[in-house]
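Participant: Provide a 3D model corresponding to the input given below.
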Amino acid sequence: MSHNVLLTGASGFVGKAILELLLVRGHAVVAALRQEPTDLNPLVKVARFDELDGSTDWRNILGGVDIVIHSAARVHVMNETDTDPLTAFRKVNVNGTLNLARQAVEAGVKRFVFISSIKVNGEGTPKGQPYLADDVPAPGDPYGISKMEAEAGLRALAKETGLEVVIIRPVLVYGPGVKANFRAMMHWLDKGVPLPFGAIENRRSLVALANLADLVLTCVDHPAAANQTFLVSDGEDISTSDLLRRMAGALGRPAYLLPVPSVLLQWGAKLLGKQSLSQRLCGSLQVDIKKTCSLLNWKPPVSVDEALGLTARDYKEKTTK
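Facilitator: Next up is the predicted model:
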């Protein structure tokens, strides 16, 4: 069944993948953007807005829309510069989200799909004890708090108005066009630089961009998705060391990984004030997606190795131009 979909954040890493899949599956899309697009599909109707906050006027944009996919956000950054980050996150992620949702109700929108974050659950798990979708939230930073508050506001609005709300909490997303630490690791592996990450025995859940987009599209109209919260991953938890070896293989390179004990890496990171990076590299963060798979009759369509291959191919194409 095709829908008229408003997609926010359509020019972002995740938003672009969702947009492409919406078009492939025959949906009519309005892409809400803050800046003029440069490479969007001509089939997409573009709507401009200035700021995403509690005062944004969405009325002209929401006409005829029956599904909203909200992926725009003030995203988590490793080196926060705002003097009051919680207020800055709340302005966009809480006030902006709930303002859009309220106007969506007034416009007759049926379903609101919200791209949240695993940071609502917390910052990490003991190895072998994954997060569940219905765990009590325990966010550890302003970004996670803002996403948790937005979720709570959406659930309250759903009870009050009948709007169907679907919440999706992704773990770390990777795929073609990935940036930040994931791309940096690809760069060093491609250059053959020895890395001190050969003895890390953690477990991390990741989600390929293609798998996340597929789940979002499933949640657009699956009857069982209404008013549910879903965790999403590739369904295979791997260690940082294993990830780097498989990433190197996808790049067609040997992995030069030195077996430095995790405790030494964490100690060094603490001295350098890089505890958050150390947690990502050495700590575990696992999610249980049984609810997602069983309730929606869904499974990740792309394996970890297939996704790494796509990511590596895109990286190679872009770095050899």
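
Participant: switch to C-alpha atoms for all contacts and neighbour counts from now on
Facilitator: Fine.

Participant: Please, which helix or strand holds Ser276?
Facilitator: In the assignment (DSSP states H and E), Ser276 maps to helix 275-282.

Participant: run this one through as well so I can compare:
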Amino acid sequence: MKKILITGANSYIGTSFERYLRENYPNDYLIETLDMIDVNWKNHDFSNYDAIFHVAGIAHADVGNVSEETKKLYYQVNCDLAYETALIAKEAKVKQFIYMSSIIVYGESAPYGKSKVITKDTKPSPANFYGDSKLQAEIKLKTLQDKDFNIVIIRPPMIYGRESKGNYPMLSKLAKKLPVFPKISNQRSMLYIENLCEFIRLLIKNNGYGIFYPQNKEYASTSMIVKTINPKIKTLGLLNLGVFISSKIPGKVSGLCNKAFGNLVYDKTMSIYDEEYCRYDLKESIKRTEGLI
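Facilitator: Modelled structure (predicted):
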């Protein structure tokens, strides 16, 4: 039985992973959670675990107008805390440390009408301090890799699932309220939470190491997601002109428009793993997220 410690309490990914293992593999993994806000976390005995799954961090928020003090906090939590935790784990002879980074290390999505395909050769280029705090953590953590201590860095695209936060639930609310929606064939890499959980499980099972880019097998389009959530909604190409105009308005309007209808994908070859981790396809995962099945 593999023993796993989740460092970071009450995170969406951490709690989802714990639930996933208990529901699907109850006899194969022993899993515990450590609250990193408690100042006594450093006194915890790390020596009993095979793997540390580090999910403590400050999530992506409005990065437009923040103080230098807030920016400093992002680096302290997303970078310094992760490195310190990994150091303690290494000293305790833990075999594997898994860090949740993000596709955000490559910057924002391409604006509406333009494509952005990330390949193995694409260099990280964070657009803001949030993305840079993740990238700096990666750089520091990779120095700890050796034959006895494996570092795993996961750069997922947008994660969604039941009770998820961020852009997906906002889109879901719109889909249920609006009678019509633009008919736009943009492309986004996305990752259903249970597909991610299975991927992490396989990495732990295999004691893997390196940088990974898990995603669903299919790219998603915003219109397709909305139509799957609410089959009654009408998608109209006539509304695309409004999206185009909105994408040209400086400031928050274009920012929101590009987030909703921009393009950002991983080349699919980057996400292939030796074992299958996508338990659910895109449409089924959306229906599961919405409680439709």
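
Participant: Please work out the TM-score for the two chains.
Facilitator: These two chains, once laid on top of each other, score a TM-score of 0.87 by TM-score structural alignment, normalised by the length of the second structure; 284 aligned residues with a CA RMSD of 2.4 Å.

Participant: what packs against the helix holding Ser276 of the first structure?
Facilitator: When contacts are defined as 3 or more CA pairs under 8 Å, 6 or more residues apart in numbering; DSSP states H and E, helix 275-282 of the first structure sits against helix 262-271.

Participant: Could you list the buried residues of the helix it packs on?
Facilitator: For helix 262-271 of the first structure, the neighbour count (16 or more other CA atoms under 10 Å) marks 262, 265-266, 269 as buried.

Participant: one step back: show me what the next helix-or-strand element following the helix holding Ser276 of the first structure is in contact with.
Facilitator: Proceeding N to C from helix 275-282 of the first structure, the next assigned helix or strand is helix 290-296, under DSSP H and E. Defining contact as CA atoms under 8 Å, 6 or more residues apart in numbering, one finds that helix 290-296 of the first structure is touched by 133, 218, 222, 224-225, 230-232, 298-299.

Participant: looking at those, which has the most residues close by?
Facilitator: Of all those, the most densely surrounded is Val232 (31 neighbours; neighbours counted as other CA atoms under 10 Å).

Participant: which residue ranges form the helices in the first structure?
Facilitator: Secondary structure of the first structure (DSSP state H): helices located at 13-24, 59-62, 85-89, 97-106, 142-161, 180-190, 209-221, 240-251, 262-271, 275-282, 290-296, 304-319.

Participant: Now render the ones you listed as TSV, adding distance to Ser116 of the first structure.
Facilitator: Below are the helices of the first structure laid out as TSV (distance: least, CA to CA, whole Å):
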stretch	distance to Ser116 of the first structure
helix 13-24	12
helix 59-62	21
helix 85-89	13
helix 97-106	11
helix 142-161	6
helix 180-190	19
helix 209-221	12
helix 240-251	24
helix 262-271	28
helix 275-282	19
helix 290-296	15
helix 304-319	22
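
Participant: quick one, which of these is nearest to Leu6 of the first structure?
Facilitator: With CA to CA, the closest approach to Leu6 of the first structure among the helices of the first structure belongs to helix 59-62: 7.2 Å.

Participant: Against which helices or strands is that closest one packed?
Facilitator: Judged by 3+ CA pairs under 8 Å, 6+ apart, helix 59-62 of the first structure is in contact with helix 97-106.

Participant: How much space separates the equivalent of Met170 of the second structure over in the first structure from Val75 of the first structure?
Facilitator: Matched by TM-score structural alignment, Met170 of the second structure corresponds to Ala184 in the first structure. According to CA to CA, to the nearest Å, Ala184 of the first structure and Val75 of the first structure sit 19 Å apart.

Participant: Show residues contacting stretch 151-171 of the first structure.
Facilitator: With contacts defined as CA under 8 Å, 6+ apart, stretch 151-171 of the first structure is touched by 94, 98, 101-102, 105, 109-118, 120, 205-207, 212, 216, 219, 225-233.

Participant: Check the offset of it from the chain's centre.
Facilitator: Centroid displacement of stretch 151-171 of the first structure relative to its chain, using CA atoms, centre = their mean, to the nearest Å, is 17 Å.

Participant: Tell me roughly how far the helix holding Ser276 of the first structure lies from the second structure on average.
Facilitator: Following the fit onto the second structure, the mean deviation recorded for helix 275-282 of the first structure is 2.1 Å by mean CA distance after the TM-score superposition for the first structure.

Participant: can you pull the buried residues of that helix?
Facilitator: Across helix 275-282 of the first structure, burial judged by 16+ other CA under 10 Å covers 275, 278, 280-282.

Participant: now stretch 163-183 of the first structure
Facilitator: In stretch 163-183 of the first structure, counting by 16+ other CA under 10 Å, buried: 163-176, 178, 183.

Participant: of all the residues you listed, which comes closest to Gln129 of the first structure?
Facilitator: For those, the closest approach to Gln129 of the first structure (CA to CA) belongs to Val171, at 15.2 Å.

Participant: What does that closest one correspond to in the second structure?
Facilitator: Per TM-score structural alignment, Val171 of the first structure is aligned with Pro157.

Participant: Make a markdown table out of the buried residues of helix 275-282 of the first structure and add distance to Gly153 of the first structure.
Facilitator: Formatted as a markdown table, the buried residues of helix 275-282 of the first structure follow (distance: CA to CA, whole Å):
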| residue | distance to Gly153 of the first structure |
| --- | --- |
| Gln275 | 32 |
| Ser278 | 33 |
| Arg280 | 29 |
| Leu281 | 33 |
| Cys282 | 34 |
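
Participant: And the residues you listed, which is closest to His70 of the first structure?
Facilitator: Of all those, His70 of the first structure sits closest to Arg280, with 26.1 Å by CA to CA.

Participant: Tell me how many other residues surround the residue lying closest to Arg59 of the first structure once chain neighbours are set aside.
Facilitator: Spatial nearest neighbour of Arg59 of the first structure, chain neighbours left out: Gln103 (6.8 Å); criterion: CA to CA, 6 or more residues apart in numbering. Residues near Gln103 of the first structure, counting by other CA under 10 Å, number 16.

Participant: ok, now how distant is Gln103 of the first structure from Met148 of the first structure?
Facilitator: Distance, Gln103 of the first structure to Met148 of the first structure, by CA to CA: 20 Å.
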